[in-house]
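**Student:** What shape does this take:
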Amino acid sequence: MATLAQPAGPFALGTFSAQDGKPFPGLLAKDRVLDLRRALDWAPSGVRAVVERWEEALPLLHALADDDALDWRRLEGLRVHAPIEPRQIFQSGANYRQHVIDLEVAHRSPDDPRTVEEARAEIAAVMDRRAAEDLPYVFIGLPSAITGPYDEVTLPAWAEKPDWELELAAVIAKPAHRVSVEDALEYVAGYTIANDLTDRATVFRRDMKAIGTDWLRCKNAPGFTPLGPWLVPAESVADPGDLRVTLKLNGEIMQDESTKDMLFGVARLVSYISRTAQLLPGDLVLTGSPAGNGIHWGRLLRDGDVMEGSITGLGAQRTRCVQEAP
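**Tutor:** Predicted coordinates:
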């Protein structure tokens, strides 16, 4: 396993296991881990159970992180799993201005009469209009696609153009329905890292163009959402709208962008989703991918590739791709 990058703030939450042991919710502080099943009175079975009592748990977690007399375990030697098991995953598409421009240019029809510069200008105008009209684009992902931050990722035999999309993910603290933008961040427990893998070849339905995109097929294969390593409390993240999102492929930087380029920030996304759906404790809100995907570089994922993703203050994940046999 790669060196485990430490999160911002005095502590973070994660899901851990000893060799061949059962995963447990843990408090990470100072390169050590505390089993929260034993440290908290209600013996939470997982991190989601801690988040479900977030307002009560937060001061207790602070106190535990400062108590050196507790039964701490060394982080080294523990396996790190995805930090939380959500019931729902809400994913924002087309949320980074430069990313959308790059994708639209890459997917242009061969007979498009516009020059690249004309196409970019036209798409940029559409992005600016969407931002002004407050119209995010959100779809649903499956929890079964989640895998750990250091696990191998299987590239399905049918996936012709597997691509990476490193994203900031917000973790919901309490039920949220019809909340305002001004109040939305009060419903966020913390943040983590998600790599929302996508098979570009199956994004669009070739047989039914009027229907449009096929998010089930292109994004929800098992392991297509490496998550974590940590859930970092929102209070330890000064500004989710000013974080650096970086992905390296085999050591080469491919994505390196600030969340400032988001059209819709975390508060606007949470509020928008809550107008229709009810967000539940532990749910994930993926905020979209910045520029620098494989479709832009003309270099998609293949067997043996190693992705290293990091976001300011949230740690880093490292996943290796393994091609499924035909």
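**Student:** all contacts plus neighbour counts: C-alpha atoms, from now on.
**Tutor:** Noted.
**Student:** for the stretch 101-250 of the chain, what spans make up the strands?
**Tutor:** 137-141, 146-147, 153-155, 162-163, 166-172, 188-195, 198-199, 225-226, 232-233, 244-249 (DSSP state E, counting those that start in this stretch).
**Student:** for those, which one sits closest to Pro59?
**Tutor:** Pro59 lies closest to strand 232-233 among the strands of the stretch 101-250 of the chain, at 11.6 Å (Cα to Cα).
**Student:** how far does the closest one sit from the chain's center?
**Tutor:** 14 Å (Cα atoms, centre = their mean, to the nearest Å).
**Student:** Now show me the structure for the sequence below, then we'll compare the two:
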Amino acid sequence: MAMLAQPAGPFALGTFSAPGGKPFPGLLTGNRVLDLSGALDWAPADVRAVVERWEENLPLLHTLAEDDALGRQPLADLRVHAPIEPRQIFQSGANYRQHVIDLEVAHRSPDDPRTVEEARAEIATAMDRRAAEDLPYVFIGLPTTIAGPYDDVVLPSWAAKPDWELELAAVIARPAHRVPVEEALEYVAGYTIANDLTDRATVFRRDMPAIGTDWLRCKNAPGFTPLGPWLVPAASIADPGDLRVTLKLNGETMQDESTKDMLFGVARLVSYVSRAAQLLPGDLVLTGSPAGNGIHWGRLLREGDVMEGSITGLGTQRTRCVAEGAS
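**Tutor:** Coordinates of the predicted model:
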């Protein structure tokens, strides 16, 4: 395995496996991994089990990270899987100012009498109103979309316009229901990277436009959410509202934006979701994708493409696109 980008802070969590072995929860320090299923007395089966007892485990994890006497495995000898298996995925849409402007302009009707400048100004005004009224746009994804950070991405044969959407993902630490914004970050265990792939051709229902969007169809193909590589504790990320989100396609930078451009930050999103649903330990709250998607560039994903996504302090994921049925 090539050298992987190191996360911020003294340690990170991940899911690993040795050749021919079963996945295990691991503590990453430097380029070595401690198997937490053996290092913790209660033998957690996976990272979600560690997160479910987050307040209790966090001091123990710090202690383990500082203990050089414990046996660790070289990261280079292990396969890296998605860091956690969530029960629920909450996805924020239209949450980056520049991204929304670009999408709205790209999807304008040919009969729209406005100039591009007029359209952009009106859209910006509408977003300011959304932010002031505290109305994020959140929908639900399926856990079966989760894939590893270095796994191949299978492009379904029916997906005519598959697109990338690199995002900051918050990992929930404890049950959260009707949480005030001021307390919401206390419910976040840490952060990871998600690439929330979308088939642009099936976002909207053409058979009955009044139905609107079809998120099941366009976003929930198996493996459409490469996740990780690491779960980085929240304390290691100074400000989730000031991170750089960068995606390269075949080495060319396509997305490169700060989370400062988000309309709704992590605290507001977690609070908003908790007003309608109960968040559970290990759940993901995806915070939306910045400008620079394929629909903006007029260049959608195709077989052989390699995506490299990174976020400040969270490492880098690298995935290759393959056609459905390809060997």
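**Student:** Show me the one of the strands of the stretch 101-250 of the first structure that comes nearest Leu70 of the first structure.
**Tutor:** Of all the strands of the stretch 101-250 of the first structure, strand 232-233 comes closest under Cα to Cα, at 21.3 Å.
**Student:** Map Glu182 of the first structure across to the second structure for me.
**Tutor:** Matched to the second structure by TM-score structural alignment, Glu182 of the first structure sits across from Glu182.
**Student:** That match reaches Ala267, doesn't it?
**Tutor:** Yes - between Glu182 of the second structure and Ala267 there is a contact under Cα atoms under 8 Å: 7.4 Å.
**Student:** give the contact list for the residue nearest the centre of the first structure.
**Tutor:** Against the mean C-alpha coordinate of the first structure, by Cα atoms, centre = their mean, the closest residue is Ala194 at 2.3 Å. Ala194 of the first structure makes contacts with Leu166, Glu167, Leu168, Ala169, Thr225, Pro226, Leu227, Gly228, Leu286, as judged by Cα atoms under 8 Å, 6 or more residues apart in numbering.
**Student:** re earlier: closest one to Val116 of the first structure among the strands of the stretch 101-250 of the first structure?
**Tutor:** Comparing these by Cα to Cα, strand 162-163 comes nearest, at 22.6 Å.
**Student:** So which residues of the stretch 201-326 of the first structure form helices?
**Tutor:** 215-219, 266-276, 294-297 (DSSP state H, counting those that start in this stretch).
**Student:** Run through who's touching the last one.
**Tutor:** Just to be clear, that refers to helix 294-297 of the first structure. Asp102, Leu103, Ala106, Asp163, Trp164, Arg200, Met254, Leu300, Leu301.
**Student:** Which residue is the nearest non-sequential neighbour of Thr253 of the second structure?
**Tutor:** Closest residue to Thr253 of the second structure apart from its sequence neighbours, by Cα to Cα, 6 or more residues apart in numbering: Leu247 at 6.0 Å.
**Student:** got it, and Ala2 of the second structure?
**Tutor:** Using Cα to Cα, 6+ apart, the nearest residue to Ala2 of the second structure is Ala76, at 7.2 Å.
**Student:** Quick check: that neighbour vs Arg32 of the second structure, distance?
**Tutor:** Using Cα to Cα, to the nearest Å, Ala76 of the second structure is found at 8 Å from Arg32 of the second structure.
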